[in-house]
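Trainee: Predicted model and sequence follow; I will ask about them next.
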Amino acid sequence: MDFTAPVVYSKLSLSSSLFLCFVLALLFVGSLYIWHSPHPRNHPETIKKRFAGILVSIVASITILWAASSEDREDGFPLYWRLGIKLEGLVPAVFYPLILTMVLFLGPLVMIIADGDLYSCLENSSHKHVLWWRNFFIAPLSEEFVFRSCMLTLLVPHFGQNWSVIICPLFFGVAHLHHVREQLRLKENRPPVHVIWMNAFFQFFYTSVFGAYSARLFIRTGHLVAPFVCHSFCNFMGFPDFGRIFELPRVRGFLLAATYVAGATGFFLLLDSLTKPELFA
């Protein structure tokens, strides 16, 4: 049983679907700047203002999706179900994709445990500061809702599942380029312009790769919670520090490299079996 996205929004034209995806991305990024803040992005005041802006963009996105689905409602599926908000198969949708992602991060997890940093990482990420809410709840949930739930239901009817997994993350990657604007506005400790752009293009690359994985999770499971929990976990882990392998003594470095390879191998071997649509009702 495949996810039923191909029958959703099937009466919209291809150009209309792409235009709506562009509008959703523009609304999401624009919502971050509705209320001006003189402080940097990690300041509590800036984060709280952006929370409010994101809420506005989500309400607008739901309204747009509801209006766009007016001719597709005869299939009997409610809008929230189409967007991956459902109870059927919820528990497997939480744990199987999370286990799969943890296998991929086997190397970084082993490195954290070997360095004795696991407890401190958990302790630092468990406090209820506004930054915690942004990194591990609001940002992952809102981004997955807009850039996966909403956009995939628009793209899959025209591009199919495989091409949609490639196209959808491009909106996600481009949306992150707004960080360039923030860094260029810095008055103190601003990196050189070419460094800012190099970091931006690198971020575009890895967010697009993650976006493809996340899109596949949504299509295979039909659940918003699947990409959400994996997104939160990836935010907790951060980008793997591959340079750490070469800083260790030769034997330890070789063993750590082996865990990276084992994690990547296990991930690809388990990718299909842990995301079978039948597992998620």
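Mentor: Right, received. Where do you want to start? Just so we're clear, the structure is a prediction, and the values are computed from it rather than from any experiment.

Trainee: From now on I want contacts and neighbour counts done on CA atoms only, so please keep to that.
Mentor: Fine.

Trainee: helix, strand or coil for Phe172?
Mentor: helix (DSSP: H, G, I helix; E, B strand; the rest coil).

Trainee: Make sure it is actually in contact with Phe145.
Mentor: No - with contacts counted by CA atoms under 8 Å, Phe172 stays clear of Phe145, the gap being 11.5 Å.

Trainee: can you pull the contacts of Gly263?
Mentor: For Gly263, the contact set (CA atoms under 8 Å, 6 or more residues apart in numbering) comprises 103-107.

Trainee: Now do the buried residues in the host helix or strand of it.
Mentor: Element membership for Gly263 (DSSP states H and E) is helix 250-270. Neighbour counts using 16 or more other CA atoms under 10 Å place 253, 256-257, 259-260, 262-264, 267 of helix 250-270 among the buried residues.

Trainee: Any chance of CSV for the residues you listed, columns distance to Leu79?
Mentor: Shown next, in CSV, are the buried residues of helix 250-270 (distance: CA to CA, whole Å):
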residue, distance to Leu79
Gly253, 50
Leu256, 46
Ala257, 45
Thr259, 42
Tyr260, 40
Ala262, 40
Gly263, 37
Ala264, 36
Phe267, 32
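
Trainee: Among those, which one sits closest to Asp72?
Mentor: Nearest to Asp72, judged by CA to CA, of the buried residues of helix 250-270 is Phe267 at 36.7 Å.

Trainee: Quickly note the distance from the closest one to Val261.
Mentor: 10 Å (CA to CA, to the nearest Å).

Trainee: got it, and Val23?
Mentor: 40 Å.

Trainee: Likewise for Leu279?
Mentor: Counting by CA to CA - Leu279 and Val261 are separated by 27 Å.

Trainee: Likewise for Arg148?
Mentor: From Arg148 to Val261 the distance is 29 Å (CA to CA).

Trainee: next up, a second structure to put side by side with the first:
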Amino acid sequence: MELRVAIIYAVFVSASYPLSIYVGQSNRAVTSRNDHDVMKRRMKAVSAVSLFHLVFSPLFLARLEATSWLEGLSKLGVIPGLVVGTSVQFDVRNLIATAFDTFKVLALVSVLFIGPTWHYLYDCFLTGSVFGAVREDLITTFTDFQSLRDYIVSPATEEFIYSSVIMSIFLPFVRSNEISFTKALSVTPLLFGFAHVHHAIELHRSGRHSAVAIAATTVFQLAFTSIFGLFTNFVFVRTASVWPCIFAHIYCNFQGFPDLRIEASRDLQLAYYLMLALGIVGFKDLLYPLTQHSS
């Protein structure tokens, strides 16, 4: 199969995700993306699209490498322990390795967020009960409908589409030296980034933002999501599983983008910025060791 066919299919897969949330919306009143009915409809839409690609992408991968549907499914890394060769097997050691890989990747992103985590725990300490404050925040954060979208549906479906499916489409061409690994890894995250550009439409419809503010927000979001997509694609290739990508996405959604300014004394601000820097250095140094596939 030609590379251009794979590119066309990858663009189709990528575009189908954001387009699905607008299906059937043309005659509806414009409401906030955080409206209960809007969230419910969109979660159903992206889940349906993901299920569609879970069924049909293995067929494309099977055609790509002249293998079976099950082998195509196994390459997506969605079923830990599934091993397809001359026979179909369930390998418990592979399942355990995936769990360990997920833990290591979570440890890696925890290092990156060591500054915000320290600042959060320090604020909790000031309330008099770290455990109680953390427990209350977790209950508040994870028990509403928006949390279902932000911490379950979005991370799972986005990582399946943009890390698992998209990277699996191009890896055969990397192995055959038709494209370089660097190019596949660096270009494909742009599909993930552009999938978020549609938020600019919603900002414009709200009527509360200037054109400059919308443009700045869109450019920042495109850059941020593309960089994050680069990381999760790297993790997917290194671990051969989508689950470490999903849990890393959940953790990063929970943390949000680190605050660049905090209300604190000069000494605490200095400690915070030092930890931000240490987090970046630690992340760089631990990137390869903590994404090495466990065996």
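Mentor: Happy to help now that I have it. Keep in mind that what you see is a predicted model, and the values were worked out from it rather than measured.

Trainee: Out of the contacts of Gly263 of the first structure, the closest to Met198 of the first structure would be?
Mentor: Phe105 (24.8 Å).

Trainee: Counterpart of that closest one over in the second structure?
Mentor: Phe105 of the first structure maps onto Phe113 in the second structure, with residues paired by TM-score structural alignment.

Trainee: Same question for Gly30 of the first structure.
Mentor: Residue pairing (TM-score structural alignment): Gly30 of the first structure is matched to Leu19 of the second structure.

Trainee: any idea how far that match is from Arg42 of the second structure?
Mentor: 10 Å.

Trainee: likewise Ser180 of the second structure?
Mentor: Note on Ser180 of the second structure: its distance to Arg42 of the second structure, by CA to CA, is 36 Å.

Trainee: okay, those two: which has more neighbours?
Mentor: Arg42 (21 against 14; other CA atoms under 10 Å).

Trainee: sorry, back to before: residues touching the match of Phe105 of the first structure, list them.
Mentor: 255, 258, 276, 279.

Trainee: Can you convert these into TSV and add a column each for distance to Phe103 of the second structure?
Mentor: Listed next are those as TSV, based on distance: CA to CA, whole Å:
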residue	distance to Phe103 of the second structure
Gln255	17
Pro258	22
Leu276	22
Gly279	18
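
Trainee: Please identify the one among the residues you listed that lies nearest to Phe60 of the second structure.
Mentor: Gln255 (35.9 Å).

Trainee: what does the closest one align to in the first structure?
Mentor: Match for Gln255 of the second structure (TM-score structural alignment): Met237.

Trainee: Setting aside sequence neighbours, what's the nearest residue to its match?
Mentor: Spatial nearest neighbour of Met237 of the first structure, chain neighbours left out: Pro108 (7.7 Å); criterion: CA to CA, 6 or more residues apart in numbering.

Trainee: Give me the neighbour count for that neighbour.
Mentor: For Pro108 of the first structure, using other CA under 10 Å, the count is 23.

Trainee: my guess is it contacts Gly238, does it?
Mentor: No - with contact defined as CA under 8 Å, Pro108 of the first structure does not reach Gly238; the gap is 9.3 Å.

Trainee: tell me which element His231 of the first structure falls in.
Mentor: If you go by DSSP H and E, His231 of the first structure is part of helix 225-237.

Trainee: just checking, next helix/strand downstream of that helix?
Mentor: Taking DSSP H and E, what comes next after helix 225-237 of the first structure is helix 244-247.

Trainee: Going by neighbour count, list what's buried in that following helix.
Mentor: Ile245.

Trainee: That helix - contacts with which helices or strands?
Mentor: Other elements packing on helix 244-247 of the first structure under the criterion 3 or more CA pairs under 8 Å, 6 or more residues apart in numbering; DSSP states H and E are helix 250-270.

Trainee: so the helix it packs on matches what in the second structure?
Mentor: Helix 250-270 of the first structure falls opposite residues 266-286 of the second structure when the two are matched by TM-score structural alignment.

Trainee: what's the mean deviation for that stretch versus the first structure?
Mentor: Its aligned residues in the first structure lie a mean 1.2 Å from stretch 266-286 of the second structure after superposition (mean CA distance after the TM-score superposition for the first structure).

Trainee: Distance from the chain centre to that stretch, please.
Mentor: Offset of stretch 266-286 of the second structure from its chain centre (CA atoms, centre = their mean, to the nearest Å): 24 Å.

Trainee: and what of stretch 249-258 of the second structure?
Mentor: The answer for stretch 249-258 of the second structure is 10 Å, by CA atoms, centre = their mean.

Trainee: so how far is Ala114 of the first structure from the residue nearest to Met237 of the first structure?
Mentor: Taking CA to CA, one finds Pro108 of the first structure at 10 Å from Ala114 of the first structure.

Trainee: Also Ala25 of the first structure?
Mentor: 40 Å.

Trainee: which of these two has more neighbours?
Mentor: Taking other CA under 10 Å, Ala25 of the first structure and Ala114 do not tie; Ala25 has more neighbours (22 against 11).

Trainee: wouldn't the more buried one be in contact with Ala175 here?
Mentor: Yes - counting by CA under 8 Å, Ala175 is a contact partner of Ala25 of the first structure at 6.7 Å.

Trainee: check contacts around the residue lying closest to Ile245 of the first structure once chain neighbours are set aside.
Mentor: Excluding the flanking residues, the one nearest Ile245 of the first structure by CA to CA, 6+ apart is Gly253, at 4.7 Å. Gly253 of the first structure is in contact with 244-247, counting by CA under 8 Å, 6+ apart.

Trainee: thinking again about what came up before, which residues does the helix holding His231 of the first structure contact?
Mentor: Contacts of helix 225-237 of the first structure (CA under 8 Å, 6+ apart): 84-85, 90, 93-94, 97-98, 101, 108, 125, 135-137, 140-141, 144, 214-215, 217-218.

Trainee: okay, stretch 48-56 of the first structure sits on what stretch of the second structure?
Mentor: Counting by TM-score structural alignment, stretch 48-56 of the first structure corresponds to 40-48 in the second structure.

Trainee: Give me the mean deviation of that stretch from the first structure.
Mentor: Relative to the first structure, stretch 40-48 of the second structure is 1.3 Å off (mean CA distance after the TM-score superposition for the first structure).

Trainee: which residues of the stretch 51-200 of the first structure fall in strands?
Mentor: Counting by DSSP state E, counting those that start in this stretch, one finds no strands in the stretch 51-200 of the first structure.
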